[in-house]
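Student: quick one: sequence plus predicted model below, questions after.
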Amino acid sequence: MTTTHRHALVIGKFYPPHRGHHHLVRWAARIAERVTVVVMASAAESIPLADRVSWMRQTHASDPAVRVTGIACDAPMDLESTAVWAAQVACMRAAVRQVDTTPIDAVVSSEKYGDELAHWFSATHVCVDPDRVAHPVSGTGCRADLAGHWDQLGEAARAGLTTRVVVIGAESTGTTTVSRALASRFRDRGGVWSRTGWVPEYGRQATLDKLDRLRVTRPDAAVEELTWSGDDFAHIAVEQTRMEESAARTGSPVLICDTDAFATTVWERRYLGTDSGRAWEGVVDRPAIYLLTDHVGVPFVQDGIRDGEHVRAEMTRWFEDALTATGRSWVLLTGPLSERVDLAVRVADLALAQGSSFGAPL
């Protein structure tokens, strides 16, 4: 399609951004030389403006004509009020000026109010799919049933809205067993939940790789002979985060992680002491609920690369203190495996319910 406009404007709350929104933006990019997308958010809404702007930018990073910006706007919605229109449009104009001063000559929307909005900009209204035929989805529907509309969201929004449950603990306390069982419980629910992701502990693979390299020259080398550096833990934290982010983009509304980058900071303390803090460089503070597996009542099982039986109790306390000091939400899992898994499911369901609830827009 030949571009017929110089500068197109797309306005929306994108609360959350879905396929219909992206279709609208890409249509605008087909008819205009440049496109400005303005994300407008109010204080009443529970997805931060910065997140919505980031998700839109990630999704349209390959669209060279598209620029995404955002603005907080707490003016009410009232299509019959000239004063409200003036207040809303003032915010829109201010947001546009942050990225492009070229006059707007097209307003692209799928809403009935598009004609009036275009009038305020002395522009042409380009109405796209007003009956939602191409993409029968709405922000209201997504907020009402996030899981039911999960596949209508782009990968960036899914990653941002995924409820992350991270199982952490000292060596041989059941983090892998509990996290696998928790992921299996969700997958058994079927539907979108069958895609529930499980992220393994990359530090274990890093240990095996390091041991293999040492054994090239010393075939009988034991895990206790490995030497660790801050660079090692920085690498582990970054790779753990990469694996988690990748899984969050393709899974269900919940993601189960057998450790994360934050937990790597505690392992760094265990091997290098409190003076080293390189793992923090790879920590991404995504909201998550942490399940801490208690060492009490769990026999230590040597799997060939474990070397921390003597510090299990101390590490449990380190995890408790680090979680608390950084303001993370955590739940201690104690007792038999069945009770630990049952509690993990209950905690994950509560976190999901909270993560799937949205403040009503203005």
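Tutor: Right, received. Where do you want to start?

Student: alpha carbons only for contacts and neighbour counts from here, please
Tutor: Will do.

Student: show residues contacting stretch 313-325.
Tutor: Contacts made with stretch 313-325 from outside it, assessed by Cα atoms under 8 Å, 6 or more residues apart in numbering, are listed as 169, 170, 263, 266, 270, 292, 294, 295, 329, 330.

Student: oops, could you answer that again for stretch 15-35 instead?
Tutor: With contact meaning Cα under 8 Å, 6+ apart, stretch 15-35 is reached by 1-10, 14, 37, 47, 52, 55-56, 59, 63, 65-67, 108-110, 128, 132, 134-139, 142-143, 152-154, 157.

Student: could you rerun that using 7 Å?
Tutor: 1-10, 65-67, 108-109, 128, 135, 137, 139, 152-154, 157 (Cα atoms under 7 Å, 6 or more residues apart in numbering).

Student: just stretch 37-56 next, same as before
Tutor: So stretch 37-56 is contacted by 9-14, 67-74, 92, 95-96, 156-157, 358-362 (Cα under 7 Å, 6+ apart).

Student: repeat that with 6 Å
Tutor: Contacts to stretch 37-56, defined as Cα atoms under 6 Å, 6 or more residues apart in numbering, come from residues 10-13, 68-74, 156-157, 358-359, 361.

Student: all strands for the stretch 51-200 of the chain, in order.
Tutor: Under the criterion DSSP state E, counting those that start in this stretch, the stretch 51-200 of the chain contains strands at 66-72, 106-109, 124-127, 163-169, 197-199.

Student: put this next to the first one:
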Amino acid sequence: MTRFGQGVIIGKFYPPHAGHRHLIRTAADRSDRLAVVVLGNRFETMALADRVKWLAAEFDATNVTVIGMPNDCPVDYRSRAIWKAHDEALRVALRMRSITDIDAVFSSEEYGRQLAEDFGATHVMVDAARAAHPVSGTLCREDLAATWRTIIGPARQDLAVRVVVVGAESTGTSTLTTALTAHYRTRYPGLVDVPEFGRHYTYDKFAAAQAADPDAAVADLVWTAEDFAVIGERQNEMENEAAGRCPLVIADTDSLATTLWERYYLGEGSHGSYRALTQLPRRDLYLITDHEDVPFEDDGWREGEHRRAEMTEWFKEELTRGGHSWILVSGDHDRRMRTATAIIDPIIAQRSRFTSPPWAARTVLAGAP
């Protein structure tokens, strides 16, 4: 099998999926150096910089260089003038990265032959029938839920709609999270629970305390900054794991809330959980459960009713300070559900809408209608 010095791949990667990963890996295995040029235009709703970032993360520490190239030139495979416009933009983009000679063009499309000929390179066709990975950018854009697991991991993390429910003790946070998850699971079967890890951590911490002293009480637990560091980091991990499985995430609290609970227990001078806060995943919406008109239920694990109002204000202030979108959900359960779904539904619709330029063609796989 021939090995090449400098290989090149061009594509929209809108979004990057398993077929693209197969193409890039195949080309990287057969090239000493591989340039992946991501073409983005003003008509597309997925930022070029994001596509470059996702591919660079997917192929970190390899012989692959990812290059972003804005390209608003129309596509017309019958026009030599249009071919020249594309060729020259590509030539300059590569030259700016000190790539002046191309040995091979790898593609899964017929246009690769003409591109390779224009650059005096060999064309290497890779899985034109999409037999290895029957997926395309068109299919992904038309049905994110059905094709979610075929999209590369870094892209899924940013593309997932993330809704986080937070609130003071005994304000219905878990009740609302559970109801929303059940509601949207009919549309997204892959939607998974993202529970409050801190609660389970508390159970385990108390069990360990009782093992050492059977008379130990919940109030006797001694909290440390490291406890909150562990809780915050695991909460992030659970949220990201959920994003990897489904384009919608509904989380019962997050690592930002962990920083407030650390302040609650240890005061302003403790910052163990702030390590996790620096890695806070992107999110679309926070729902704060209101404490007013919600009876306090003491399940034996809570501190007390007296600080609920203060905690609610903390959430409002911290989310505002961080520039996050948040809504206070009040009223009975049905009213809270109506408030939540009234904003979540259009967010999902907006984040699932992808536009393309007028000259873009749909990729239809063999056997597809």
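Tutor: Nice, thanks for sending it over. None of the values given here were measured: they were computed from a predicted structure.

Student: please state their TM-score.
Tutor: Scored against TM-score structural alignment, normalised by the length of structure 1, the superposed chains reach a TM-score of 0.87; 351 aligned residues with a Cα RMSD of 2.5 Å.

Student: as a markdown table, the strands of the stretch 51-200 of structure 1 with distance to residue 308 of structure 1 and mean neighbour count would be great.
Tutor: Formatted as a markdown table, the strands of the stretch 51-200 of structure 1 follow (distance: least, Cα to Cα, whole Å; neighbours: other Cα atoms under 10 Å):
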| stretch | distance to residue 308 of structure 1 | mean neighbour count |
| --- | --- | --- |
| strand 66-72 | 49 | 21 |
| strand 106-109 | 60 | 26 |
| strand 124-127 | 64 | 18 |
| strand 163-169 | 12 | 27 |
| strand 197-199 | 23 | 25 |
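
Student: can you list those in CSV and add distance to residue 335 of structure 1?
Tutor: Formatted as CSV, the strands of the stretch 51-200 of structure 1 follow (distance: least, Cα to Cα, whole Å):
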stretch, distance to residue 335 of structure 1
strand 66-72, 48
strand 106-109, 56
strand 124-127, 60
strand 163-169, 14
strand 197-199, 23
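
Student: which one of the ones you listed lies closest to residue 223 of structure 1?
Tutor: Residue 223 of structure 1 lies closest to strand 163-169 among the strands of the stretch 51-200 of structure 1, at 19.6 Å (Cα to Cα).

Student: how about residue 108 of structure 2, what does it touch?
Tutor: Residues near residue 108 of structure 2 by Cα under 6 Å, 6+ apart: 125, 126, 127, 128.

Student: just the buried ones from those residues?
Tutor: For the contacts of residue 108 of structure 2, a neighbour count by 16 or more other Cα atoms under 10 Å gives the buried set as 125, 126, 127.

Student: map residue 167 of structure 2 onto structure 1.
Tutor: The equivalent of residue 167 of structure 2 in structure 1 is residue 169 (alignment by TM-score structural alignment).

Student: how about residue 354 of structure 2?
Tutor: Alignment note (TM-score structural alignment): residue 354 of structure 2 maps to residue 358 of structure 1.

Student: now its match: closest residue in space, sequence neighbours ignored.
Tutor: Distances taken as Cα to Cα, 6 or more residues apart in numbering place residue 46 nearest to residue 358 of structure 1, at 5.6 Å, with adjacent residues excluded.

Student: distance of the one you found relative to residue 12 of structure 1?
Tutor: Distance, residue 46 of structure 1 to residue 12 of structure 1, using Cα to Cα, to the nearest Å: 16 Å.

Student: excluding sequence neighbours, find me the nearest residue to residue 122 of structure 1.
Tutor: That would be residue 105: by Cα to Cα, 6+ apart, it lies 7.1 Å from residue 122 of structure 1.

Student: now do the SS call for the residue of structure 2 positioned farthest from its centre.
Tutor: Farthest-out residue of structure 2 from its mean C-alpha position, per Cα atoms, centre = their mean: residue 215, at 45.2 Å. Following DSSP: H, G, I helix; E, B strand; the rest coil, residue 215 of structure 2 is assigned to coil.

Student: and it, what's its match in structure 1?
Tutor: The pairwise alignment with structure 1 assigns residue 215 of structure 2 to residue 220, based on TM-score structural alignment.

Student: before we move on, what about residue 235 of structure 2?
Tutor: Under TM-score structural alignment, residue 235 of structure 2 pairs with residue 240 in structure 1.

Student: what's the local residue count around the residue nearest to residue 358 of structure 1?
Tutor: By other Cα atoms under 10 Å, 15 other residues sit near residue 46 of structure 1.
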